[in-house]
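*Asks:* Below: sequence and its predicted model.
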Amino acid sequence: MEPFRVHILGCGSALPTMKHLPTSQVVECRGKLFMIDCGEGTQLQMRKSSLSFTKLGHVFISHFHGDHCFGLIGMISTFGLLGRTATLNIYAPEALNDILEKQIAFFCRDLGYEVKFHAVDTKCHQVIYEDRSLTVETVPLQHRPSCCGYIFREKPTLPHIKRDMIDFYQIPISQINNIKNGQDYTLPDGTIVPNERLVEPADAPRAYAYCSDTKYMPELHKLLDGVTTLYHESTYATDNLAMAEKYNHSTAQQAASVARDAKVKQLLLGHYSSRYPDERVLLNEAKQIFNNVRLTNEMDIIDV
């Protein structure tokens, strides 16, 4: 299977600590890099992780709280200093556009490449990016400012050729694509070889959902159909449920409830409040509801 990974660059919340950096992730899919959120220090984390600046073409910002976007202008500036020429696409709520334009005009004169802004309607569930192998769709969330999550979905692939059967029937290479697309093969004597004898089923498409800052949404799982791995913010444990409700955040147990109801295979926790020096309290609470859950940490690389 082609690589489909998530690189954790930062998994803390608004108050910096010596343990965690603000939120940022990079999704790696079939040789392309997609960034989700860009908290302070993100570009340094990319350096540490040996992720290629030049392969990053798209940045998805969930909302305009500083711990999710303060690192963006610094990274844009660095790309200019490195001589970037390729367009950098930014997807974010409309409110960020004016601020970003002013920052670029003030700090990044003669940038040398285009920063193209794509306004995201955080109230809609829709596809906002598509290429030959992947789609990215928005997931409306409920936070204090406009906020959305993102789902990265692989497109279905063609079935795998059974090489031994191709050799056995001496099928020419010119027919491989036809067979992958479902055709039977007719031998020179007129015998028809059924397609299912020549191929193995394609790999099931994978999907990664990133649910940024949000209060608990009991119906959220309905938008996560087919998701393989779910990241869901888990700022608080149940001892701070009142804080979660006040500031529109979620507890680890609430994140686990979404994972359970969405029937995902794996849950990732993050966006930890600085009040928890040991995040295992969040992990233990989540495991009471959903078993396959893990804490994210900086420099983690997680297979979707």
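*Replies:* Right, received. Where do you want to start?
*Asks:* only C-alpha atoms for contact and neighbour calcs from this point on.
*Replies:* Will do.
*Asks:* what about Y276, neighbour count?
*Replies:* Neighbours of Y276 under the rule other CA atoms under 10 Å: 13.
*Asks:* which other residues reach stretch 264-278?
*Replies:* 11-17, 22-23, 213, 226-236, 252, 255-256, 259, 279, 283, 292-296 (CA atoms under 8 Å, 6 or more residues apart in numbering).
*Asks:* buried stuff in it?
*Replies:* Of all the residues in stretch 264-278, those buried under the rule 16 or more other CA atoms under 10 Å are 264-274.
*Asks:* So what would you say the end-to-end distance of that stretch is?
*Replies:* 26 Å (CA to CA, to the nearest Å).
*Asks:* another one to put next to it:
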Amino acid sequence: MRFDVTILGSSSATPIFNRNPSAQVLNINERLFLIDCGEGTQQQLLKNGIKAQRINHIFISHLHGDHYLGLVGLLSSLHLYGRIRAMEIFGPPELKEILDIQFKYSQTNLRYPIEFHATQTDRPALIYENPDIRVESFPLEHRIPCTGFRFSEKNRLPKIIREKVEELNIPIDVIPLIKKGADYTDERGIVYNASDLTFAADAPKSYAYCSDTICNWKYIDQIRGVDTLYHEATFMNDMADRAAETFHTTTIQAAEVAKLAGVKQLLLGHFSARYRELEPLQEEARTVFPNSRLALEGQIFVI
């Protein structure tokens, strides 16, 4: 199963040094999930060869402009492209009012429905589920209500051993039952255990997104053990006071979160405009958590 994330934007507050505000696309088994939608997201989708029409789910962490000001433009463009399929949007309750007002005063009647789901900013919650994955939101602590998101694959059924199926001439309609643990009895009455006809599927993968937050450790359990964690690292550690003042996180703090939560890979993002060169941020984080990487625009990280 494909499971990767494409970084569209990783700048904080403003576009600068060819870095765009927050946005990324998570591809899970060829289903695309847009996480945050800062200014310029449409251009970044085009630049990275991602068709906006394939996106059916959008997750907005909070209502600071660098995380959602590209949303109205994207939804409007999809309308002009002739989209008719519903778009599901998950975000703060107030976002629904913002969208309604924008479309009201631009006299835009979208050709497609928006299914809006208000996120909970005071407690963790399961907000989306399909046969492959679960998506949970959890509160972060920023200047305004903000949520993180965790995308987790569900446990998958064992895989069938193709050679055994062909050797025993097992009917196709029996294979789903074997995957679910049923033994197979052939025409001669010989019983073959399901465990001998299958092998374990790949371990389920997981991805967590922590956009803007002060480092308060309260969300550790929600991100524990994920394969890849995207965590804001707006400032280097010499700016810790400024980070606390603005309810942001430093590189060292993000690395400490990753280490404490037992994640496998840390992606650093939401970089302050004060930093033209980003390598020092990565180097600093690696002093605490070696598998720290920069979430640079256009990069695809396999999870």
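*Replies:* Received it, and whenever you're ready, just let me know what you need. Remember, it's a predicted structure, so these values are computed and weren't measured experimentally.
*Asks:* Quantify their similarity with the TM-score.
*Replies:* Scored against TM-score structural alignment, normalised by the length of the second structure, the superposed chains reach a TM-score of 0.96; 303 aligned residues with a CA RMSD of 1.3 Å.
*Asks:* hang on, the earlier thing: buried ones among the contacts of stretch 264-278 of the first structure?
*Replies:* 11-14, 22-23, 213, 226-236, 252, 255-256, 259, 279, 283, 293-296.
*Asks:* so which of the buried residues of stretch 264-278 of the first structure would you say is closest to Q288 of the first structure?
*Replies:* Q288 of the first structure lies nearest to L267 out of those, by CA to CA, at 13.0 Å.
*Asks:* where's the closest one relative to T23 of the first structure, distance?
*Replies:* 17 Å.
*Asks:* ditto for K180 of the first structure
*Replies:* In terms of CA to CA, K180 of the first structure sits 41 Å off from T23 of the first structure.
*Asks:* Which parts of the stretch 51-200 of the first structure are strands?
*Replies:* Using DSSP state E, counting those that start in this stretch, the strands assigned to the stretch 51-200 of the first structure run over residues 56-60, 88-93, 115-120, 127-130, 134-140, 148-154, 160-161, 185-186, 192-193, 199-200.
*Asks:* coming back round to it: give me the subset of the buried residues of stretch 264-278 of the first structure lying in strands.
*Replies:* Among those, the residues falling in strands (DSSP state E) are 266-270.
*Asks:* Could you dump those residues into a markdown table with distance to P194 of the first structure added?
*Replies:* Listed next are those as a markdown table, based on distance: CA to CA, whole Å:
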| residue | distance to P194 of the first structure |
| --- | --- |
| Q266 | 37 |
| L267 | 41 |
| L268 | 43 |
| L269 | 47 |
| G270 | 49 |
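*Asks:* Can you tell me which of those is nearest E219 of the first structure?
*Replies:* L267 (17.1 Å).
*Asks:* can you point me to the longest helix in the first structure?
*Replies:* Identified as the longest helix of the first structure according to DSSP state H is helix 95-107.
*Asks:* gap between stretch 160-172 of the second structure and the chain center?
*Replies:* 37 Å (CA atoms, centre = their mean, to the nearest Å).
*Asks:* what's in contact with it?
*Replies:* With CA under 8 Å, 6+ apart, stretch 160-172 of the second structure has contacts from 175, 179, 186, 197-199.
*Asks:* any chance of those in a markdown table, with neighbour count and distance to A208 of the second structure too?
*Replies:* As requested, those are exported to a markdown table (neighbours: other CA atoms under 10 Å; distance: CA to CA, whole Å):
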| residue | neighbour count | distance to A208 of the second structure |
| --- | --- | --- |
| I175 | 19 | 34 |
| K179 | 20 | 29 |
| D186 | 12 | 46 |
| L197 | 21 | 35 |
| T198 | 20 | 31 |
| F199 | 14 | 28 |
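*Asks:* so which of those would you say is closest to L34 of the second structure?
*Replies:* K179 (32.4 Å).
*Asks:* Is it correct that that closest one is in contact with L157?
*Replies:* Yes - under the criterion of CA atoms under 8 Å, K179 of the second structure makes contact with L157 at 5.9 Å.
*Asks:* separation between D173 of the second structure and K179 of the second structure?
*Replies:* From D173 of the second structure to K179 of the second structure the distance is 11 Å (CA to CA).
*Asks:* go on, F33 of the second structure?
*Replies:* 29 Å.
*Asks:* and what of Q44 of the second structure?
*Replies:* For Q44 of the second structure relative to K179 of the second structure (CA to CA), the value is 41 Å.
*Asks:* With H248 of the second structure instead?
*Replies:* For H248 of the second structure, the distance to K179 of the second structure - CA to CA - is 47 Å.
*Asks:* Contacts only, for the residue nearest to N20 of the second structure when sequence neighbours are not counted.
*Replies:* Take N20 of the second structure and drop its neighbours on the chain: the residue closest to it by CA to CA, 6 or more residues apart in numbering is G9, 4.4 Å away. With contact set as CA under 8 Å, 6+ apart, G9 of the second structure has these partners: 19-24, 38, 41, 44, 296-297.
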